[in-house]
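Enquirer: This is a predicted model, with the sequence first.
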Amino acid sequence: MEDGKMGFTKYEPVGVVGAITPWNFPFMMTSLKLVQSLCAGNAVVLKPPEQTPLTTLMFGDIAIEAGLPPGVVNIIPGFGPTAGAAIAEHPDINKVAFTGSTEVGRIIQIASGTSNLKRVTLELGGKGALIISKTADLAKVIPFAQDGCYSNSGQNCVALSRTFVHEDVYDEFVRKSTDLAIETRDKFGDPFTEGSLYGPQINKTQFDKILDLIDSGIKQGAKLECGGKRLNDKGYFIEPTVFSNVQDHMRIAKEEIFGPVQQIIKFSSIEEAIDRANNSTYGLAAAVFTNDLSEALYVANALESGQVWVNDSMAMRGNTPFGGYKQSGIGREFGWEGLLGYMEVKTIIIKM
């Protein structure tokens, strides 16, 4: 400041935070949203997902037992068009933190604009791209690639479902990925049972949507290497599915599937792979596997994605910012950058 003046900034809570959490990873998402809100000094009104509310209600019991003052954490079960809409529209809520679909994210942003211009953090859908360089060690990469796609039965916003593979190693990658999917096909069941790799899809609506997208891939000319059907006559289990010969215009290459469906796409140059990976309305997570450090940094810098993993997948950490480019969201959760979204920044200038 100029002579005779002093300036400083301080961080203050936004006040009341409305948090709306998704049905996948419900306890983790509840924990993370509450931790950031409370660390910044806010009170929270949290709506758990109607499909998976029980762990969040258990969290509420734990909060009472731990001695949190009444009114600091408020858990309101209900449906999106009623309980969720009430949070998004309420004039006394100063911020909404939402994780879920892009379609609902748009509704929440509109509700913010028509109410009190509440701050909004949106963590939305994705269509993750994984780029496999010709220098990558396929023996190590293939299990990582399938885990990045099939984890949590594909019910994951950061799923790396679009797998771009260099033409020099494409055929081998397709063959070995198919073999691995077939080999692990029977490892399904209760996710709490040791040895289970694949649990069920969340409900019949999601189950039918995945099968419809698989059917669209077949009809549009992709080659179904394995899977593609119901895995068991009981429960909403879907076979681990591998498509090759996938083209960018196909529905399975454009829409978020949220199921165990891997799409393998051939490319001839790294520049081509980057352009095609970025040709998406989403930009939440991406990865590159290569043994060339310069290539890794080049690709990581060029990808339009909030997270880029090098020689790894699903590497989320609560102390690093998380969020997306484009229609994958607004703002960041977690880390210092995420914490700032739960605070107001005040500048104070004093004439001495």
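Expert: Here it is on my side, so go on. Residues are numbered from 1 along each chain as shown.

Enquirer: For the rest of this, base every contact and every neighbour count on C-alpha atoms.
Expert: Noted.

Enquirer: What's the local residue count around residue 317?
Expert: Neighbourhood size, residue 317 [other CA atoms under 10 Å]: 10.

Enquirer: so it sits in a strand?
Expert: No: with DSSP: H, G, I helix; E, B strand; the rest coil as the criterion, residue 317 is assigned coil and is not in a strand.

Enquirer: Tell me where the stretch 151-300 of the chain has helices.
Expert: Per DSSP state H, counting those that start in this stretch, the stretch 151-300 of the chain carries helices over the ranges 170-183, 204-219, 251-254, 270-278, 293-302.

Enquirer: how about CSV for these, with mean neighbour count added?
Expert: Putting the helices of the stretch 151-300 of the chain into CSV (neighbours: other CA atoms under 10 Å) gives the following:
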stretch, mean neighbour count
helix 170-183, 17
helix 204-219, 17
helix 251-254, 21
helix 270-278, 18
helix 293-302, 15
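
Enquirer: out of these, which comes closest to residue 125?
Expert: Comparing the helices of the stretch 151-300 of the chain against residue 125 with CA to CA, the closest turns out to be helix 251-254 (11.7 Å).

Enquirer: Can you report how many residues lie near residue 110?
Expert: A total of 14 residues lie near residue 110 under the criterion other CA under 10 Å.

Enquirer: Remind me which helix or strand it belongs to.
Expert: Here residue 110, judged by DSSP states H and E, is contained in helix 102-114.

Enquirer: Centre of the chain to the next helix or strand after that helix, how far?
Expert: Moving toward the C-terminus from helix 102-114, the next helix or strand (DSSP H and E) is strand 119-123. The gap between where strand 119-123 is centred and where its chain is centred comes out at 14 Å by CA atoms, centre = their mean, to the nearest Å.

Enquirer: hold the first one in mind and look at this next one:
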Amino acid sequence: MRKYGLFIGGEWTETGRGARFPAVNPFTAEPWAELAEAGQGDVDAAVAAAVAAQPAWAATNGATRAAILNRIADVIVENAQQMAVYESTDNGKVIRETGSQMLFAARLFRFYAGYADKLYGSTIPLDSPTIFDYTLREPYGVVALITAWNSPITLLCNKLPAALAAGNTIVVKPSEHASVSTLEFCKLLTEGGLPPGVVNVVTGAAETGAALVRHPDIAKVSFTGSPGVGRKIASMAGEMLKPVTLELGGKSPNIVFDDADPEAATIGALAGIFGATGQTCVAGSRLLVQRGLYNEITERLATRAQAIRLGDPLDPASEMGTVANQPQFDRIIASIESAKSDGARLVTGGGAAKGAHLGKGLFIEPTIFADARNDMAVAQTEIFGPVLTILPFEEEEEAVRIANDIPFGLASGIWTRDISRAMRLVPRMKSGVVWVNTYRMVAAQAPFGGTKESGFGRERGEAGIMEFTTTKNVMIDYSSEARDPFAIKN
């Protein structure tokens, strides 16, 4: 049994309350680690450590911050395999994905290291010829990063290196359902040379997160998670007029036109919903297929879904792991039963997956429903699991209408050989990300975020670091003329 404390001021500390809670391996259904549950006093201590470290970190020149971020990237690569084991053990995601995610985390550190000494301001020509005007990009100060359980290190690194490059100090609150990899990540930050107090981690449930959001010395909050929790965080932050970045859920449409490559579209649909056991905010859980390919794509997907290899997340041969935790498992099963009751046609799957090689793991069969209506709950509600809903459409206009007729707006996909159609449809998709003839593709350089109930603000790319800076404007009057004190000068 591994035991973890809180990471505050560069040291491992026990919670002042002495409270602890278990981390449960979703494959074995057994506790494998014990975590500290932070109270208000612990949150205060973590924020105080970040406040104390912030002036020196902000004053560190960009080249030095860049060097530290690059060293951290090196350490991540050196420890990628072990970090993948921690994450797969904690949340049941297959190691073939968590391993690649660790390398992507290193890529994000290198990307933002390149920005650390390039946070340029601008000079602005004004109407008055004797006023020199320029802007500065400055850090917020201390920011709170709150992450979800499905991809803890990826979600953290979507935020952390950008916030660090900009000169902020950090308090992280990972999900109580998957905290181990984040705590282990602190060791890599220290090894990479990050000064004490620049990054601090408190673990616990919703009360810990609320104490962090409400803390008066937290200047900005960045959250990844469900829309319901996102609303609460936005409300709490709004009471104190704190800016927030919210990366929330999705119910993404993946549209296949008759002229698409059937094999490529099938692979894209599989990746979109069954990759990561469907536990990803960009999951292409709504597959819209034009009538000409509808039966073929449905049959292809059923055949491929039935062949997906479920198994031990730490086995490189496994293609789909467990659901991350029991509450999520129960929600997915309830959604499947609701879809059956609503009249969607079950094509394959439809329940918990059993087998000697699966043990007590929280496995769910790759599940496909066809002939669904867009007003069904299975087509409107984020399930966050390996459940695909296939909806037929006739014409392009109908596809656009169905695709946008959801409360979410994170991602969408278009499969067509007609580049004119693709270019015509991209502006009409109400989502922050549009993939054409691919799906679930990421890049450090590309901004990521949503619209509607999928949140606001952007992560990754240049936009990601701008979320962690504020603009200061400076005016210098070098004229020698007297002015009228009772009239505004312009």
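Expert: Now that the structure is in, tell me what you want to look at. This is a predicted model, so every value here is computed, not measured.

Enquirer: Could you get me the TM-score between them?
Expert: Overlay of the two chains. TM-score (TM-score structural alignment, normalised by the length of the first structure): 0.97; 348 aligned residues with a CA RMSD of 1.0 Å.

Enquirer: that older thread, okay if I get the helices of the stretch 151-300 of the first structure as TSV plus distance to residue 49 of the first structure?
Expert: Below are the helices of the stretch 151-300 of the first structure laid out as TSV (distance: least, CA to CA, whole Å):
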stretch	distance to residue 49 of the first structure
helix 170-183	31
helix 204-219	15
helix 251-254	26
helix 270-278	31
helix 293-302	34
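
Enquirer: quick one, which of the ones you listed is nearest to residue 109 of the first structure?
Expert: Residue 109 of the first structure lies closest, by CA to CA, to one member of these: helix 251-254, at 23.4 Å.

Enquirer: mean deviation of the closest one from the second structure?
Expert: In this overlay with the second structure, the average offset of helix 251-254 of the first structure from its partner residues is 0.5 Å by mean CA distance after the TM-score superposition for the first structure.

Enquirer: The second structure: matching residues for that helix?
Expert: Alignment of helix 251-254 of the first structure against the second structure: residues 377-380, by TM-score structural alignment.

Enquirer: what's next to the matching stretch, contact-wise?
Expert: 251, 285-286, 335-336, 338-339, 372-374, 389, 406-407 (CA atoms under 8 Å, 6 or more residues apart in numbering).

Enquirer: go again using 6 Å as the cut-off
Expert: Residues external to stretch 377-380 of the second structure that are found in contact with it (CA atoms under 6 Å, 6 or more residues apart in numbering): residue 339.

Enquirer: hang on, the earlier thing: please point out which parts of the helix holding residue 110 of the first structure sit buried.
Expert: For helix 102-114 of the first structure, a neighbour-count test (16 or more other CA atoms under 10 Å) marks 102, 104, 105, 108, 109, 111, 112 as buried.

Enquirer: Map the third one across to the second structure for me.
Expert: In this case it means residue 105 of the first structure. Under TM-score structural alignment, residue 105 of the first structure pairs with residue 230 in the second structure.

Enquirer: Residue 420 of the second structure versus its match, what's the distance?
Expert: According to CA to CA, to the nearest Å, residue 230 of the second structure and residue 420 of the second structure sit 37 Å apart.

Enquirer: Same check on residue 191 of the second structure?
Expert: Distance from residue 191 of the second structure to residue 420 of the second structure, by CA to CA: 51 Å.

Enquirer: mind listing the strands for the stretch 351-490 of the second structure?
Expert: 367-370, 387-393, 408-409, 411-415, 433-436, 451-452, 455-456, 469-477 (DSSP state E, counting those that start in this stretch).

Enquirer: Of the ones you listed, give the one that comes closest to residue 173 of the second structure.
Expert: Per CA to CA, nearest to residue 173 of the second structure of the strands of the stretch 351-490 of the second structure: strand 455-456, 19.0 Å.

Enquirer: Where does that closest one end up in the first structure?
Expert: Going by TM-score structural alignment: strand 455-456 of the second structure matches residues 329-330.
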